[in-house]
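**Student:** Dropping a prediction and its sequence here:
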Amino acid sequence: MRTVLITGANKGIGFETAKQLLEQGFSVYLGSRSLQNGLDAVKELAASGLTNVEAIALDVTSLSSVKSAREQIAEKTSALDILINNAGINGGMPYTALEASEDQFLATFDTNVIGVSRVTQNFMPLLQQSDQPRIVNVSTSVGSLSLQSNPEWPAYDYAKYAVYAASKAALNMYTVHLAYELRNTNFKINAVCPGYTKTDFTGHNGGEVEQAADRIIKYALIDELGPSGRFFSEETNPVSGEIPW
């Protein structure tokens, strides 16, 4: 049975992604900064008959928490097939480049960029034991330098979240380098935008969470001929899915 770890999976897109992968027969480790919130999410899934899931306390901003999570999972499985780096924060208000505080930038980068690096590096030994390891870094079209600087982009005048966008642009660059370093292996690593989705993150505005999770899963399950080191947003480009960095 294939295994997957999803960070920030106790609610929203992460939770729905866990649900859909469980329905497809995966064994899911549901990462949650609060263990109790994770246990509550597991209980909700179990009520739907989805039981092959375990809550793992995982705070991506804490190295000790990440290491502890890795040790717990390593006791249960010799290989991790999929890592979905979903945990993220938007940095809070004010969102603008001229007003956002130093603390906002530090906290957001610690979660959205350094947190991804912490988790990826620490779980790499387990991923390397998989025959088809996959990493999806959950990004956003808001992190595209090309789109953000293009006045013709439909979201040009309202997608200006300086802290969040800067962190996701940095995550995208991390994805490029990670994919490059693993280019001669069986890894597939991509940045995926799930789209503007109805969650706590957006004040419950946007598209359906089921569609967002489906977009992430599509790139978590690509075969050996699939892309690596690419950036996808099917909301932005419904034809090929790929968007510019």
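**Tutor:** Okay, I see it. Numbers count the residues shown, from 1 in each chain.
**Student:** CA atoms for contacts and neighbours, from now on please.
**Tutor:** Noted.
**Student:** how about the helices of the chain, start to end?
**Tutor:** Taking DSSP state H as the test, the helices found in the chain are 12-23, 35-47, 63-74, 102-109, 115-127, 145-148, 162-181, 209-220.
**Student:** For the third one, buried residues please.
**Tutor:** Which is helix 63-74. 65-67, 69-70, 73 (16 or more other CA atoms under 10 Å).
**Student:** same deal with the shortest one?
**Tutor:** Buried residues in helix 145-148, defined by neighbour count with 16+ other CA under 10 Å: 147-148.
**Student:** thinking again about what came up before, nearest to I56 among the buried residues of helix 63-74?
**Tutor:** Checking the buried residues of helix 63-74 against I56 with CA to CA, the nearest one is A69 at 6.3 Å.
**Student:** For the closest one, which residues are in contact?
**Tutor:** 56-58 (CA atoms under 8 Å, 6 or more residues apart in numbering).
**Student:** for comparison:
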Amino acid sequence: MSERTVNDKVALVTGANKGIGHAVAAGLAARGMTVLLAARNPDLGEKAAAELRDAGHDVRFVRLDVTDDASVRAAADAVAASPGRLDVLVNNAGISEGPGDRPADADLDHVRRVFDTNVFGVMRVTNALLPLLRRSPAGRIVNVSSGTGSLTHMTDPDHYFWNLGAVASYPQSKAALNMLTVQYAKQLRDTGILVNAVAPGPCATDFAIEHIRAGRTITRTAEDGAAIAIRMATLEDGGPTGGFFDDDGPVPW
């Protein structure tokens, strides 16, 4: 999978004020893209964007709460006004369940919140920005999923996911996101827009430290996790679409 030339491209990354999202934003900016760094919190988002600007990159903050229709519409209108185009969308924003949230005794309101961010939020943002992506000569949509969304890995006794405790919402939401990725790819396959899901792997981010509870030592950095998203965001024309990838290639569904 080779990368295309990215000069003069515009990318928007959700949930990009820290962690893997911030690393994706930094990586795309370093490759010459104008990056719209989207986050819910304006103070944290603007600070993160300013840090990347200070490093010499063209990075602009966009306030965006993926769970709020009005916020998504306002962000889409802002992008349409300036810079007036979009070539890459990285749907990175995501949340997980709290400790002890198991299927048999789950708080359904919390399950709904996880799906609202991880699945419905992706649809809100993607649909709002599709008119701009359709104008791009080579649009790319990257959905940041998780290896925990692989039914194959979760049911393989030889895979470490087998020993993860049962949880109520996060892996389910990522499995749903994987299928949503396939369906967008099917709908958009005649447009030149490539749509793929990625599994960054466990990284030493606030998210992973809080939510990975398998007794594993995490040595991968946010930059390590961002690499596959950056690769799929910069695919050459004719690259794969409707797939699920990690650093080693396709991930089994």
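**Tutor:** The structure has been received and is ready for your questions. None of these values were measured; they are calculated from a predicted model.
**Student:** if we can go back for a sec, top of the contacts of A69 of the first structure by neighbour count?
**Tutor:** I56 (29 neighbours; other CA atoms under 10 Å).
**Student:** I'd like to know how far the counterpart of that one in the second structure sits from L28 of the second structure.
**Tutor:** Under the alignment (TM-score structural alignment), I56 of the first structure pairs with V62 in the second structure. Using CA to CA, to the nearest Å, V62 of the second structure is found at 16 Å from L28 of the second structure.
**Student:** how about the nearest residue to the match of I56 of the first structure, chain neighbours excluded?
**Tutor:** In this structure, V62 of the second structure finds its nearest non-sequential neighbour in A38, 4.7 Å apart by CA to CA, 6 or more residues apart in numbering.
**Student:** does that neighbour really touch T14, like I thought?
**Tutor:** Yes - using CA atoms under 8 Å, A38 of the second structure is in contact with T14, at 4.7 Å.
**Student:** what do these two both touch?
**Tutor:** Listed as contacting both A38 of the second structure and T14 by CA under 8 Å, 6+ apart are L64.
**Student:** The two: which is more packed in?
**Tutor:** A38 (31 against 28).
**Student:** contacting residues for the more buried one?
**Tutor:** Residues near A38 of the second structure by CA under 8 Å, 6+ apart: 12-17, 45, 61-64.
**Student:** Could you do T221 of the second structure as well?
**Tutor:** T221 of the second structure makes contact with 203-205, according to CA under 8 Å, 6+ apart.
**Student:** could you redo these as TSV and give each row neighbour count and distance to G94 of the second structure?
**Tutor:** Below are the contacts of T221 of the second structure laid out as TSV (neighbours: other CA atoms under 10 Å; distance: CA to CA, whole Å):
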residue	neighbour count	distance to G94 of the second structure
C203	22	15
A204	20	16
T205	16	13
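**Student:** In the first structure, which of the residues you listed still touch?
**Tutor:** Conservation of those in the first structure, assessed by both residues aligned by TM-score structural alignment, their matches' CA atoms under 8 Å: retained contacts are 203-204.
**Student:** Pick out whichever of the contacts of T221 of the second structure sits closest to D237 of the second structure.
**Tutor:** Looking across those and measuring by CA to CA, the closest to D237 of the second structure is C203, at 29.6 Å.
**Student:** and that closest one, what pairs with it in the first structure?
**Tutor:** That one, C203 of the second structure, aligns with T197 by TM-score structural alignment.
**Student:** Report the contact partners of V90 of the second structure.
**Tutor:** Contacts for V90 of the second structure (CA under 8 Å, 6+ apart) come out as 11-14, 141-144, 229, 233.
**Student:** hmm, back to that, please tell me how far the aligned partner of the residue nearest to V62 of the second structure in the first structure sits from L83 of the first structure.
**Tutor:** Under the alignment by TM-score structural alignment, A38 of the second structure pairs with G31 in the first structure. Shown here: G31 of the first structure relative to L83 of the first structure, a distance of 11 Å by CA to CA.
**Student:** Which neighbours do these two have in common?
**Tutor:** 5-6.
**Student:** Dump the contacts of A69 of the first structure into TSV; add distance to L50 of the first structure as well.
**Tutor:** Formatted as TSV, those follow (distance: CA to CA, whole Å):
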residue	distance to L50 of the first structure
I56	16
A57	19
L58	21
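**Student:** G143 of the first structure: which of the residues you listed is nearest?
**Tutor:** Of all those, L58 has the smallest distance to G143 of the first structure: 24.8 Å, by CA to CA.
**Student:** give the contact list for that closest one.
**Tutor:** L58 of the first structure makes contact with 7, 31-35, 65-66, 69, according to CA under 8 Å, 6+ apart.
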